[in-house]
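>>> Sharing a model prediction with you, sequence too.
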Amino acid sequence: MTPLPSSAPCWDLFCAVVDNFGDIGVCWRLARQLAVEHGIAVRLWVDDLAAARRLAPEIDPTRDVQHLDGVEIRRWTAPLPEIEPGAVVIGAFACALPDAFVEAMARRAPRPVWINLEYLSAEDWVSGCHGLPSPHPRLPLRQHFFFPGFDGASGGLLREADYAARRAGFEAERFWSTLDLALPTSDELRVSLFAYESPALGELLEGWQRGPAPVTCLVPEGRVLPGVAAHFGLRDLRPGDRLQRGALTIQVLPFVAQQHYDALLWACDLNFVRGEDSFVRAQWAERPFVWQIYVQQDDAHLEKLDAFLARFCVGLDGGTAQALGSFWRAWNRGRGVAAAWPAFRDALPALAHHAQTWSATIRGAGDLAGNLVQFCKDAIE
């Protein structure tokens, strides 16, 4: 990838934390990749450094300015300190930039490339909107919509250049030993559960508990953990706790820092993920997964879920596709998971093979960070 002109002082990336870790997860991953792989000086503005610290424990939420992994991390305050905008300004997920900063962008010469980094969606309309400009109503500025996506008509998905090498060097036996777990038995299912609260949780755990084969469920500390504790009649669960009920073993993990999350996905037979960042990582992991999409008004999220299923199920036989769709919809609607689980469990071997094919398919869209750098380079030149 050709680097941007050296005269560019930096890129500014603004992140308003809305969904706990989804927004900052994408922004932190993007900022690190731009710095490490493309040599770009990135200023990451974050309005909730405590949330950022969960993903990168080295972050100090009490400091207004700090540096980590080549990224300058700044607290997004109101008002924002007076500062010259960088050559590229990215507002993640339609967050509103401070008015004074936007006015400073208009005064800068040359004016910055302004990017609105949108949410990931598999809907057909994305390809027609990706890259489109939108002029500011009163200032001599325009922003471009940049959509992550699953094909070449989009911006692609975040994937680090060293991902394949790290994946190839992963040692499952060593990973399980760090959790004081033996290697899984031939009939055992190892599952990671990273999820929002769900009314279907108890039904799912009960089914695993009474099932015919052992299930070991790894639950990172997070929003779903109180529901797991309540199901077993406990006030709380903490990292390191282990429970066994019938065929089900629950292992509680500390919240997994972003740089270590991939290993959990690689190790498990099935991964429950949520939001956007973990959703993308599950696809690169080439393992069967279940996506819990962020809830929107009027069930708009279910349309997005169906749009992804329509793409993802291409190449699957009818029975496997039906089992996948039925279980995903039951999990997202909060009911019917017990009835949908047996067929989905039987489909896991076919889905494991399909996950490898899908990963190769979406690699064809390119890496989002690299695509973004090229888009901005073309705009600057």
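Thanks, I have it.
>>> use CA for all of it now, contacts and neighbours both
Noted.
>>> what residues are up against the one residue sitting closest to the centre of the chain?
The residue lying closest to the centre of the chain (Cα atoms, centre = their mean) is Asp277, at 0.5 Å. If you count contacts by Cα atoms under 8 Å, 6 or more residues apart in numbering, Asp277 has them with Gly22, Gly25, Val26.
>>> Got another one to weigh against that:
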Amino acid sequence: MQLHWDIFCRVIDNYGDIGVCWRLARQLANEHGKHVRLWLDDLNSLQPLCPAIDPARARQSCSAVEIIHWTENPRIDRVGEVVIEAFACELPVAYLEAMAQTTPTPCWINLEYLTAEAWAESCHGMASPHPSLPLTKYFYFPGFSTTTGRLLREQGLFAERDETIAQATGHHGLDISLFSYDTAPISALIETLAESSIETRLHVSPGKPLAAVAAHFGSNGPWQHGRLRVLPFAFLPQDDYDRLLWRCDINFVRGEDSFVRAQWAGKPFVWQIYRQEEDAHLVKLEAFLNRYTAGLSAVGATAVSQLFRAWNSAGDLRQAWADFIAIRSELDRYNHRWANQLAKNENLAETLVKFCAAKV
């Protein structure tokens, strides 16, 4: 039954990697009855997402998940029946050797980063034998099509979302959430929103986004600038962040975890992709835009693409924002349909459980 699952995660960019792994671990434990151990090298990055944990403790449990501080020379008491190596983080040598001595051999998964590129579909599920140990690793790609591992989505997510939105009180103007890297043209966005004829509240996440906003204003917030009210908020646990996305009219998101959650929110969003050398990230951006905008009108597809590009690299952000806002009613309807269309597929946790069961 593959009850025991081990997930290994190294924190690369504060919250992106651990955000995905924490959601997956919780879902495997709470919806699929798995005994999950999350091996994490930086507990301080998990603590804001899960305030109940103590970063000083080497082992603890939270949300039915056992959390282990992954140190340089970890003590290996046993190995999982399924072992997930998140984002090519490389398993400890001692753990690999223990896997090789285990019967039956554990199912070893390398969970890859999300991409809409077509090549990922042909590589999904590909086997890679270890060069010296009797082990095989399988590459597992999240994605937007049925030939990938799909996307993380908990049971009952849409029902909770719709109930939260239904209970929200009406408001005047726009509510926008901002979660971005420090390379985003935040100053241009602030000035564009301040000059808008629409009263806007910009909810700014802590960390790099808030630092960039504070640098723009030269003081601590909150701030009022033209028609724009800028409101910093404290770091939110994952479930509370989801609710913020549901309540806002437009969401600026980054990386992978918030990118997926913005799509489940069913609201218009703007994505900043993680920057890579030689602008390799822009290829990934275009791959997603080609897939995502296929069902929009020609005007809508152009407006969305131009704003995404302006937010990620270069372009006239002011004009791109004006064109984006002009099609907001189309985007409201479209993003709701887009979320429902994606949700027709199984979710990532479901496909993983089935994939691993077939490898026994």
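Received, thanks. Source: prediction; values computed, not measured.
>>> To which residue of structure 2 is the residue nearest to the centre of structure 1 aligned?
Counting by TM-score structural alignment, Asp277 of structure 1 corresponds to Asp257 in structure 2.
>>> now swap in Ala338 of structure 1 and tell me
So Ala338 of structure 1 corresponds to Arg318, using TM-score structural alignment.
>>> Excluding chain neighbours, give the residue nearest to its match in space.
Once flanking residues are discounted, Arg318 of structure 2 sits nearest to Thr192: 5.7 Å by Cα to Cα, 6 or more residues apart in numbering.
>>> can you give me the helices in structure 2?
16-32, 43-46, 93-100, 118-123, 157-167, 186-194, 208-217, 238-247, 257-265, 280-292, 298-312, 317-326, 328-343, 348-357 (DSSP state H).
>>> Can you find the partner of Arg229 of structure 2 in structure 1?
Aligned by TM-score structural alignment, Arg229 of structure 2 pairs with Thr249 of structure 1.
>>> Could you give the number of residues near the closest residue to its match other than its chain neighbours?
Closest residue in space to Thr249 of structure 1, ignoring its immediate chain neighbours: Thr216 at 4.7 Å, by Cα to Cα, 6+ apart. Applying the criterion other Cα atoms under 10 Å, we find 21 residues in the vicinity of Thr216 of structure 1.
>>> residue contacts, the aligned partner of Thr216 of structure 1 in structure 2?
Using TM-score structural alignment, the partner of Thr216 of structure 1 in structure 2 is Arg201. Shown in contact with Arg201 of structure 2 (Cα under 8 Å, 6+ apart): Gly173, Leu174, Asp175, Ile176, Leu228, Arg229, Val230, Leu231.
>>> Buried subset of those residues as a PyMOL selection?
Of the contacts of Arg201 of structure 2, the buried ones go into a single PyMOL selection, burial set by 16 or more other Cα atoms under 10 Å:
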select buried, resi 175+176+228+229+230+231
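>>> which among the contacts of Arg201 of structure 2 gets closest to Ala58 of structure 2?
Taking Cα to Cα as the measure, Ala58 of structure 2 lies nearest Leu231 of the contacts of Arg201 of structure 2, at 36.2 Å.
>>> who's in contact with the closest one?
With Cα under 8 Å, 6+ apart, Leu231 of structure 2 has these contacts: Arg201, Leu202, His203, Val204, Gly221, Pro222, Trp223.
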